[in-house]
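Trainee: What shape does this take:
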Amino acid sequence: MSAPHPQSAPRRSKGDRTRARILDAATALFSRSGFHAVSLRDIAAHAGLTHAGLLHHFPGKEALLTQVLSRWDAEDAARLFPPDASGDPTERLMRLVYVVARNAHTPGLVGLYAKLSGEASDPEHPAHDYFVERYRLLRERTTVLFARLFAEHEPPLPHDPASVAQQLLALMDGLQTQWLLEPAAVDMQASVRAYLTELGLALPPTPWTGEPAPGPSPAPGGAGAPGAG
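Mentor: Take a look at the predicted model:
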């Protein structure tokens, strides 16, 4: 008897493939031109659809933007925050630093995050709930990561994991704003590494190569999973 064929991944429906194509087009255009300079008609044309065809899948530009951000976050979360919190914590911290380096090569999306996260402090903003949940999950998951790192260090480090997680997120956001204003004056990865070294968490170099960081394949998309920066 021949061995059974391995189960193949389920095929995506036509609607799923169309939504993915729209998100790809929106990501490319938002990154290149920013949120306000891009219209739904621009995105539809880039995706090879009519305006009405795009509206069949997304009710408006704000909803589309939230999905673009969520998908980008989900791809990072698949590497940084396994659902069971497994994996070597030092390796996961290295992946976080790698994401910081990657962000220096995606100024369009970094700029969108910086601008929208500030605008979304208004409870009436369409992305308010998204960013509230994003930062809540980032704080929680990064706290768990630092708790493991501090406990497993020899000798154990005395820092408060929750405070360090909040400080690191603030550092990363502040660096991104400074980098957007004056890229040549700010090395985001070096600054994050320096902060971690001061905590006693020195890491080996992980230079940006333009290739995906080692580890699990990124998730195909989804909402609500936070990335790292």
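Trainee: When you work out contacts or count neighbours from here on, use the C-alpha atoms and nothing else.
Mentor: Fine.
Trainee: which residues touch His125?
Mentor: Glu119 (Cα atoms under 8 Å, 6 or more residues apart in numbering).
Trainee: How about the secondary structure of it?
Mentor: coil (DSSP: H, G, I helix; E, B strand; the rest coil).
Trainee: need the next SSE after the top helix by length along the chain, C-terminal direction.
Mentor: If you go by DSSP state H, the chain has its longest helix at helix 128-152. Reading on from helix 128-152 to the C-terminus, the next helix or strand found by DSSP states H and E is helix 161-181.
Trainee: For that next one, buried residues please.
Mentor: Neighbour counts over helix 161-181 (16 or more other Cα atoms under 10 Å) mark 161-162, 164-166, 168-169, 171-173, 175-177, 179-180 as buried.
Trainee: nearest to Asp42, of these?
Mentor: Leu180 (25.1 Å; Cα to Cα).
Trainee: gap between Pro126 and Leu69?
Mentor: Using Cα to Cα, to the nearest Å, one gets 13 Å for the distance from Pro126 to Leu69.
Trainee: Those two: which has the busier surroundings?
Mentor: Leu69 (25 against 16; other Cα atoms under 10 Å).
Trainee: Please enumerate the helices of this structure.
Mentor: Under DSSP H, the chain gives helices at 14-33, 40-47, 51-57, 61-80, 89-103, 107-119, 128-152, 161-181, 188-198.
Trainee: Now do the third one: distance to the chain's middle.
Mentor: Right, the one you point to is helix 51-57. 26 Å (Cα atoms, centre = their mean, to the nearest Å).
Trainee: list the helices and strands that helix packs on?
Mentor: helix 40-47 (3 or more Cα pairs under 8 Å, 6 or more residues apart in numbering; DSSP states H and E).
Trainee: Please generate a structure for the following sequence too, so the two can be compared:
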Amino acid sequence: MTERQRGGRAVKAEARREAILDATMAEIAERGYRGTTLAAVAERVGLTQPGLLHHFPSKEHLLIGVLDARDRWDAAALLANSTDVRLSHLEQIVEFNADRPGVVQTFTALAAESATGQHPAREFFTERYASVRVGMAELLRAELGDRLAGGLTPEQAAPLLIAVIDGIQIQWLLAPDEVDMPAAFRNFLALLTAMTPSEHPTA
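Mentor: As a prediction, the model looks like this:
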């Protein structure tokens, strides 16, 4: 097989993977996380189930692929208008997630399951949260400086920011009519940024 042929096959394989992820997203939107099956995804994308498993060896691996794609879409959304990402841009991501409850449900369920035993998603979430903590700390430092409200460092505040985002998602999934996810996150940002570094009380 020539290099050109191998390149063509790689492009086709990547296109097929993207089509599978799109089909999975559609299934999740219609049936929810637990109702999504490999057979339904395979039928939607025009594959046999063994053909689907060639690209994603299990349902968990398929859903991890969806979450990885979600992160790439989120990053693209953040950088769509500017390379200067600010805390206010996180509001856009929260609003974006409010329009795709199926993906949020998948993320939440897999994140919880990944903390138990040798779950296929454990490595994905461990690495993801480590990376997100670093990114959030950099974002907080760039916008609010080395000391935040209460004297916290950006590294100390980063896990709290992530916890708020994930925690609001759970409450919203359970009571979407009672919890306005974007508004709740905006309220948290208002609290976080209300006290500038110069206003921190001295010891």
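Trainee: Mind checking the TM-score on these two?
Mentor: With the length set by TM-score structural alignment, normalised by the length of the second structure, the two chains reach a TM-score of 0.81; 186 aligned residues with a Cα RMSD of 2.7 Å.
Trainee: whereabouts in the second structure does stretch 61-75 of the first structure align?
Mentor: Taken onto the second structure by TM-score structural alignment, stretch 61-75 of the first structure occupies residues 59-73 there.
Trainee: And that stretch against the first structure, how far off on average?
Mentor: Its aligned residues in the first structure lie a mean 1.1 Å from stretch 59-73 of the second structure after superposition (mean Cα distance after the TM-score superposition for the first structure).
Trainee: Pull out the buried positions in that stretch.
Mentor: Buried residues in stretch 59-73 of the second structure (16+ other Cα under 10 Å): 61-67, 70.
Trainee: same question, stretch 11-26 of the second structure
Mentor: 16-17, 19-26.
Trainee: One more: stretch 115-135 of the second structure?
Mentor: 120-122, 124-125, 133.
Trainee: In CSV, list the buried residues of stretch 59-73 of the second structure along with distance to Ala98 of the second structure.
Mentor: Converted to CSV, these look like this (distance: Cα to Cα, whole Å):
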residue, distance to Ala98 of the second structure
His61, 24
Leu62, 22
Leu63, 19
Ile64, 20
Gly65, 20
Val66, 17
Leu67, 15
Arg70, 13
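Trainee: which among the buried residues of stretch 115-135 of the second structure gets closest to Thr106 of the second structure?
Mentor: Using Cα to Cα, those come closest to Thr106 of the second structure at Ala121, 11.6 Å.
Trainee: residue contacts, the equivalent of the closest one over in the first structure?
Mentor: Structural alignment places Ala121 of the second structure opposite Ala127 in the first structure (criterion: TM-score structural alignment). Contacts for Ala127 of the first structure (Cα under 8 Å, 6+ apart) come out as 62, 66, 116, 120.
Trainee: what's the distance between Ala127 of the first structure and Pro107 of the first structure?
Mentor: Distance from Ala127 of the first structure to Pro107 of the first structure, by Cα to Cα: 20 Å.
Trainee: now swap in Gln166 of the first structure and tell me
Mentor: 23 Å.
Trainee: The closest residue in space to Thr50 of the first structure that isn't next to it in sequence and Thr142 of the first structure, how far apart?
Mentor: What sits nearest to Thr50 of the first structure in space, not counting adjacent residues and going by Cα to Cα, 6 or more residues apart in numbering, is Ala44, at 5.7 Å. Counting by Cα to Cα, the gap from Ala44 of the first structure to Thr142 of the first structure is 37 Å.
Trainee: just Ala28 of the first structure next, same as before
Mentor: 29 Å.
Trainee: about what we covered before: where's the match of stretch 61-75 of the first structure relative to the chain centroid, distance-wise?
Mentor: That offset, for stretch 59-73 of the second structure, works out to 9 Å (Cα atoms, centre = their mean).
Trainee: how far away is Arg16 of the second structure from Gly51 of the second structure?
Mentor: 11 Å.
Trainee: Ok, Glu27 of the second structure next?
Mentor: In terms of Cα to Cα, Glu27 of the second structure sits 18 Å off from Gly51 of the second structure.
Trainee: Show me which of the two is the more surrounded one.
Mentor: Glu27 (20 against 12).
Trainee: which residue in the first structure lines up with the more buried one?
Mentor: With TM-score structural alignment as the criterion, Glu27 of the second structure matches Leu29.
Trainee: give me every residue that touches that match.
Mentor: 38, 43.
Trainee: what do you get if the cut-off is 7 Å, keeping everything else the same?
Mentor: Val38 (Cα atoms under 7 Å, 6 or more residues apart in numbering).
Trainee: which one is Glu155 of the second structure nearest to, not counting chain neighbours?
Mentor: Ala137 (5.1 Å).
Trainee: which residues touch the one you found?
Mentor: 154-155, 158.
Trainee: circling back to that earlier point, quick check: of the buried residues of helix 161-181 of the first structure, which lies closest to Leu49 of the first structure?
Mentor: Leu180 (32.8 Å).
Trainee: Export the contacts of Ala137 of the second structure as CSV, with columns for distance to Arg31 of the second structure.
Mentor: Shown next, in CSV, are the contacts of Ala137 of the second structure (distance: Cα to Cα, whole Å):
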residue, distance to Arg31 of the second structure
Pro154, 39
Glu155, 38
Ala158, 34
